[in-house]
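>>> How does the following fold in three dimensions:
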Amino acid sequence: MSMLLVLGEFRIIGTEPDGDTIQFAPTDPLAFEKLVDAPVEVKNGRARVRLEGVDALETHYDRTGPRIRQPAEFGDKAAQELLTFLGFGDVRRVGQKVVSADPPQTPGWVLTQGGDPFKRCVALIGTGTPPGADGTQIPVDVPLLQTTVNHHLLKTGLVYPGFYDKLPRDLRGELAAVTRQAREAGLGLWPLDVTTTPGGAPITGMPSLTEVVILPKLFRRLVDHFNLVEQSLSSFPAYLAGQEDNVEVLSTRTKQLSLLPLVQIINGTAVRMTAQPEDTVYTEG
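The predicted model follows:
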């Protein structure tokens, strides 16, 4: 599988980078125009980049209501690890907004197949010597993947995997493998993860979501349900049934139109998923 290589700079002053998104200024402002089928928006010389294969704990989710975040420890650690990997030091924030950093921008590159429905560039991210010429299609294999921050964050256990169907199978397999290794070694967030534990995540309303470590995809669905429907789990299954989360469970080769078949409500006060995050692949809608 080949991806478009784009060179440029990561810029964070005045932005709110988290563990899986950051802003990138391509050296060639027209570089992303080659991605006709999955466009990437470049505004004021910058594109928003979402890390391919990675889903970090939410630090400022506000799509359907007031801002809310998941437990701060690992959301903040993932964000800091991303910036450190990219060469940023002495990063200072007011709230989530970066007000200073040394240096204020760092050189790097992205490998992408295109944008998501929000026109963010979905990419593998690297620094140092680029693997080819700017604006060219580059074959991406596992050794190249292993040099990226995507691989690094999953290997350290600071983020969850978030796989979509455009990610090639061999690359997905490598990211799944390091995810399992991190979980088995008890690294990062995994000792506190309750996404698939038998008792599930205790959820009694919006405030409880800030206290449990769960898959961000499930967190977002719960937040949206509480904002748009009600502050209880009683109608959460019906809400999930109405969401188009086209998902495949790889181990059973079953495809579902929503998360509903993968989610259990326990005694009306807890939620769990029946498949591990690395065992699921979503269709980008």
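>>> alpha carbons only for contacts and neighbour counts from here, please
Noted.
>>> Can you tell me what sits against stretch 92-103?
12-17, 59-60, 87-91 (C-alpha atoms under 8 Å, 6 or more residues apart in numbering).
>>> Sort out which residues of stretch 240-254 are buried, please.
Judged by neighbour count (16 or more other C-alpha atoms under 10 Å), stretch 240-254 contains these buried residues: L240, D245, N246, V247, E248, V249.
>>> With adjacent residues omitted, what lies nearest to the fourth one?
Spatial nearest neighbour of V247, excluding adjacent residues (C-alpha to C-alpha, 6 or more residues apart in numbering): Y282 at 4.4 Å.
>>> Run through the strands of the stretch 51-200 of the chain in chain order.
Applying DSSP state E, counting those that start in this stretch to the stretch 51-200 of the chain gives strands spanning 53-55, 89-94, 97-102, 105-115, 121-126, 137-139, 160-164.
>>> Could you list which residues are in contact with P261?
Going by C-alpha under 8 Å, 6+ apart, P261 touches no other residue.
>>> is it fair to say it lies in a strand?
No: counting by DSSP: H, G, I helix; E, B strand; the rest coil, P261 is not found in a strand; it is helix.
>>> From the buried residues of stretch 240-254, which land in helices?
The helices, defined by DSSP state H, take in L240 from the buried residues of stretch 240-254.
>>> List the contacts of the longest helix seen in the chain.
Secondary structure of the chain read by DSSP H shows that its longest helix is helix 169-184. For helix 169-184, contacts defined as C-alpha under 8 Å, 6+ apart pick out 53, 141-142, 145, 151, 154-157, 160-161, 163, 188, 190-191, 278-279.
>>> quick one more, to check against the first:
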Amino acid sequence: MSAPFYRVIKGKFVIKGKEPDGDSVRFIADNPDLYEELHRSYRIELSRDRSVQLRFEGIDAPEVHYGRDAQILGDKTRDCLLEGMGFKNIVFLGNRVESANPDSVPGAILSKAADANGRPVSYIFLEEDTKQLDDADWIRVEEKQLEKTINHQMLQDGNAYYTVYTSTPLTHRESLRKAATKAKADQLGVWAEDVTNQFELEDKTSITTPNGQLILPKLFRRSIDYLKAVDKGFEGNLKDWLISISSGSRNENDSVVVGNSMELKLSDLIKQRNNKIVFQADLLDITFVEK
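Predicted structure coming up:
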């Protein structure tokens, strides 16, 4: 089981000139050297303003922009995130923030690793909840602390899907799942619209704005990539495509643990007849294997 110890890195969250979404913002550390002890730190690259893109631990929000494609509720969940972090009067040009008040918010991230794309996988704390945290410390993140994170709040309000990986400590999965379970029972946010377990995929309009169905963002991304392959001549359904790329350099047929016991491929959970797709697992009962 993963040890739930995370490194405290203080700094500020920035959005001006950036393209935040519902599960990722950019962060400027007070001391960027603190990234060096994170697992896969060599993948982290600072931009010119010393900011890095974060990946929020435990959540996945509807896509604001996956290439040129977006999901319904993407803008809404992004706006809820930014408002919850303390940003106001935000002016967008497309998906880019032109101005906001304030244009940065102090706080801290708790992280133990970067993902394959070089994003520190992080819990997000606002400044008022960091007074007992010392910069650079490695701390054990208990449930009471977890409940103070923006990650937990997004799940609690139904503004993001519960999406965890094998790198997420088991105790954290249980706590985050509990928040998401209640939001789902109350039909909050994404849960009022979600049709992941059974949806139709005829073309991009089936799952994109303005009138598409809402599905798990990871499955949305796979579906969009599949439809692009179809446009280029691929013959077969989504399951076939996932299997076909399993041995390629970009394997999108994710490994998934169901019920903390059985490891399958994403394609194993998909049943398709014509344009109707059935996803054969409870979204609150799956864990993706970290790449």
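>>> how much space is there between the residue nearest the centre of the second structure and G158 of the second structure?
In the second structure, the residue lying closest to the centroid (C-alpha atoms, centre = their mean) is D60, at 2.9 Å. Separation of D60 of the second structure from G158 of the second structure (C-alpha to C-alpha, to the nearest Å): 11 Å.
>>> Identify the residues contacting the equivalent of T274 of the first structure over in the second structure.
Aligned counterpart of T274 of the first structure in the second structure: Q280 (TM-score structural alignment). Q280 of the second structure makes contact with N197, L269, I270, K271, according to C-alpha under 8 Å, 6+ apart.
>>> among those, who's most crowded?
I270 (18 neighbours; other C-alpha atoms under 10 Å).
>>> so what corresponds to it in the first structure?
In the first structure, I270 of the second structure lines up with V263, judged by TM-score structural alignment.
>>> Which residue comes closest to that match once chain neighbours are left out?
M273 (4.5 Å).
>>> Quick check, that neighbour in contact with L262.
Yes: here M273 of the first structure reaches L262: they are 5.4 Å apart, a contact under C-alpha atoms under 8 Å.
>>> hmm, back to that, which of the buried residues of stretch 240-254 of the first structure fall within strands?
Mapping those onto strands (DSSP state E) picks out V247, E248, V249.
>>> Distance of the first one relative to Q113 of the first structure?
Translated: V247 of the first structure. 20 Å.
>>> Now the two most distant members of the buried residues of stretch 240-254 of the first structure.
Largest separation among these by C-alpha to C-alpha: L240 and V249, giving 16.7 Å.
>>> still on that earlier bit, might you report the residue contacts of the residue nearest to the centre of the second structure?
Contacts of D60 of the second structure (C-alpha under 8 Å, 6+ apart): G22, D23, A160, Y161, Y162, T163, P217, K218.
>>> In the first structure, what sits opposite it in the alignment?
Under TM-score structural alignment, D60 of the second structure pairs with D55 in the first structure.
>>> what range in the second structure matches the longest helix of the first structure?
By TM-score structural alignment, helix 169-184 of the first structure lines up with residues 170-185 in the second structure.
>>> Now do that stretch: distance to the chain's middle.
Mean-position distance between stretch 170-185 of the second structure and its chain equals 15 Å (C-alpha atoms, centre = their mean, to the nearest Å).
>>> same deal with stretch 103-119 of the first structure?
Centre-to-centre, stretch 103-119 of the first structure and its host chain are 13 Å apart (C-alpha atoms, centre = their mean).
>>> what span of the second structure lines up against that stretch?
Counting by TM-score structural alignment, stretch 103-119 of the first structure lines up with residues 102-118 of the second structure.
>>> What residues sit buried inside the matching stretch?
Using 16+ other C-alpha under 10 Å as the burial criterion, the residues of stretch 102-118 of the second structure that qualify are 103-115, 118.
>>> which one of those residues sits closest to L126 of the second structure?
Of those, the one sitting nearest to L126 of the second structure (C-alpha to C-alpha) turns out to be G107, at 4.3 Å.
>>> Could you measure from that closest one over to S206 of the second structure?
G107 of the second structure sits at a distance of 39 Å from S206 of the second structure (criterion: C-alpha to C-alpha).
>>> same thing with E19 of the second structure?
25 Å.
>>> Comparing the two, which residue is more hemmed in?
E19 (18 against 15).
>>> Now check the more buried one against the first structure: what is it aligned to?
Per TM-score structural alignment, E19 of the second structure is aligned with E16.
>>> need the contact list for its match.
Residues in contact with E16 of the first structure (C-alpha under 8 Å, 6+ apart) are I22, Q96, K97, V98.
>>> measure it to P143 of the first structure for me?
As for E16 of the first structure, its distance to P143 of the first structure is 30 Å (criterion: C-alpha to C-alpha).
>>> Can you tell me the closest non-neighbouring residue to S267 of the second structure?
In space, and not counting its chain neighbours, S267 of the second structure is closest to K239: 5.1 Å by C-alpha to C-alpha, 6+ apart.
>>> in what helix or strand does the one you found lie?
Element membership for K239 of the second structure (DSSP states H and E) is helix 238-244.
>>> Mind putting the strands of the stretch 51-200 of the first structure into a markdown table with distance to F226 of the first structure?
Output for those, formatted as a markdown table (distance: least, C-alpha to C-alpha, whole Å):
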| stretch | distance to F226 of the first structure |
| --- | --- |
| strand 53-55 | 21 |
| strand 89-94 | 28 |
| strand 97-102 | 26 |
| strand 105-115 | 29 |
| strand 121-126 | 28 |
| strand 137-139 | 43 |
| strand 160-164 | 23 |
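>>> Tell me which of those lies nearest to L5 of the first structure.
Of all the strands of the stretch 51-200 of the first structure, strand 105-115 sits nearest to L5 of the first structure, with 4.7 Å by C-alpha to C-alpha.
>>> on contacts alone, who are the packing partners of the closest one?
The elements that strand 105-115 of the first structure packs onto, with contact taken as 3 or more C-alpha pairs under 8 Å, 6 or more residues apart in numbering; DSSP states H and E, are strand 2-11, strand 121-126.
>>> which of these is buried the deepest?
With neighbours defined as mean count of other C-alpha atoms under 10 Å, these peak in mean count at strand 121-126, which reaches a mean of 25.
>>> quick one: it to strand 105-115, angle?
Counting by axes from the mean of the first three to the mean of the last three C-alpha atoms, to 10 degrees, strand 121-126 of the first structure lies at 140 degrees to strand 105-115.
>>> ok, for L158 of the first structure, nearest residue in space, not its chain neighbours?
Among residues not flanking L158 of the first structure along the chain, G188 sits closest, at 4.8 Å (C-alpha to C-alpha, 6+ apart).
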